[in-house]
Every structure is written in structure tokens, then in C-alpha cells.
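Trainee: sequence and computational prediction follow.
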Amino acid sequence: MGTIVDDHFMVCTDCLMIIANDDATGLDHFLDEESAAAREREVRQSIAAAQRDKRYIVVGDSEHDEEFSTSSCDCCNTTLADSRHHCVLMT
């Protein structure tokens, strides 16, 4: 069992798709192929940076999700207004 580092790690939908399912196929619904590939690289790099030093991100409690937020994503730092999803950063 890990230790909780951050119990309110709020991530955007793009990050959540990859954290939860290792799936970035949803990115191409709104972006062209080149832009989707660039966004996927950006998100994966952000996840890797957050998971440095043996940390890892797990999907949290959907009851803590925010349907609409202007806060930046705690993972990739996007400032696009959208939903934010509760995750937990652990060691």
C-alpha cells in the first residue's frame, strides 16, 4: 500500500483518459492527427514528470470531480476551462 502525497490531484479529461486507460484515442475527435499526436506526447510527458521519484497517479473518487473548472490541470497544466477529475498522487 502506498502513501498519499496529494489527495486532491485534479486532472483534465485528456490526462484522465491516459491515466485510467492508457488510451489517447479520444484526442483525435477534436484535433487533427498531427495535433492529437503532439497533445498525446505533451500529456504523457506530464504524467511521467508527475510520477517521478516512484510516485504514481491513480484515479480517485468521481464524487470529487468538478463538472466545470477554470483551474489548471495539476498534471499537464492546461488552463482550458473544462471538467477536472479527482485523482490521487501516491508513492
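Mentor: Alright, I've got the coordinates.
Trainee: when you work out contacts or count neighbours from here on, use the C-alpha atoms and nothing else.
Mentor: Will do.
Trainee: at the geometric centre of this structure, which residue sits there?
Mentor: C15 (2.6 Å; CA atoms, centre = their mean).
Trainee: what's the burial count for I57?
Mentor: 22 (other CA atoms under 10 Å).
Trainee: skipping adjacent residues, who's closest to it in space?
Mentor: Excluding the flanking residues, the one nearest I57 by CA to CA, 6 or more residues apart in numbering is L89, at 4.6 Å.
Trainee: confirm the one you found sits in a strand?
Mentor: Yes: counting by DSSP: H, G, I helix; E, B strand; the rest coil, L89 is part of a strand.
Trainee: before we move on, the earlier item: quick one: the residue nearest to the centre of the chain and N77 touch, right?
Mentor: No: the criterion here is CA atoms under 8 Å, and C15 misses it with N77 at 10.2 Å.
Trainee: structure two is appended below for comparative analysis:
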Amino acid sequence: MVIIIDDAFMVCTDCLMIIANDDASGLDYSLGEEEAGAWEREIRGAIAEIQRQVGQIAVGDGDRDDEFSSSPCACCGIRLAGWRHHCVILGSGREH
């Protein structure tokens, strides 16, 4: 049985693209190749750590997205203001 462990997991656009599509190609839009690669590794590491410790991250309800937030991304921790996208963390319920 899959349950929602966290229904208020708000992530930045960079993290969302990797969570939703396993796609980091947009990172090099505003970053150099080397910097984009380092940022991608950091995001993927944060995702892996959350999924190892807490549960699977999944895209949530787009109607709950926040167009402008100064809250840090719940995934990578970036503090730049901007979009925060609703995600959920899913688990089996056995460990809780």
C-alpha cells in the first residue's frame, strides 16, 4: 500500500524537471556547461538522499504550485525566489 508521507513538498523548477522527466537539459540555458553539470549532480544527489531516507518523490498537483516564493526548495535547498512546484513524497507505510 502506497501512502503520501509529505503532501507539501515544494520544489524549484530545476528539481521538478529532473523529478518529473529525468531531464536536466534546461540547466545549461543560464549556466555554463561545467556549472550546469555540477548543479545537476547536486540536485540528483539531493533527490537520491531524500528518496533513500524518506520516500519516493512524485509530481503533485499543479494547481498547488506557487508562482513566486522566497521559501527554499524542499529538495535542493536553493533560496532564490521563484516558482515552487507541488510534489509529494510517497512511501509504503510500513516504515511509519
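Mentor: Looks like it arrived, so ask away. This is a predicted model, so every value here is computed, not measured.
Trainee: now do the helices in the second structure.
Mentor: Under the criterion DSSP state H, the second structure contains helices at 13-21, 33-53.
Trainee: ok, which of those comes nearest V2 of the second structure?
Mentor: helix 33-53 (14.1 Å; CA to CA).
Trainee: tell me the buried residues in the closest one?
Mentor: 36-37, 39-40, 43-44, 46-48, 50 (16 or more other CA atoms under 10 Å).
Trainee: coming back round to it: isn't the residue nearest to I57 of the first structure up against I4?
Mentor: Yes: with contact defined as CA under 8 Å, L89 of the first structure counts as touching I4 (6.1 Å).
Trainee: more neighbours, the two?
Mentor: A count of neighbours by other CA under 10 Å puts L89 above the other of L89 of the first structure and I4, at 21 against 14.
Trainee: what sits against the more buried one?
Mentor: 4-7, 9, 55-58 (CA atoms under 8 Å, 6 or more residues apart in numbering).
Trainee: ok, now D65 of the second structure?
Mentor: D65 of the second structure neighbours (CA under 8 Å, 6+ apart): 10, 83-86.
Trainee: swap in 6 Å and give it another go.
Mentor: 84-86 (CA atoms under 6 Å, 6 or more residues apart in numbering).
Trainee: repeat that for G26 of the first structure.
Mentor: No contacts exist for G26 of the first structure under CA under 6 Å, 6+ apart.
Trainee: from N21 of the first structure, how far out is the residue sitting furthest away from the middle of the first structure?
Mentor: Distance from the centre of the first structure peaks at M1, with 21.8 Å (CA atoms, centre = their mean). As judged by CA to CA, to the nearest Å, M1 of the first structure and N21 of the first structure stand 21 Å apart.
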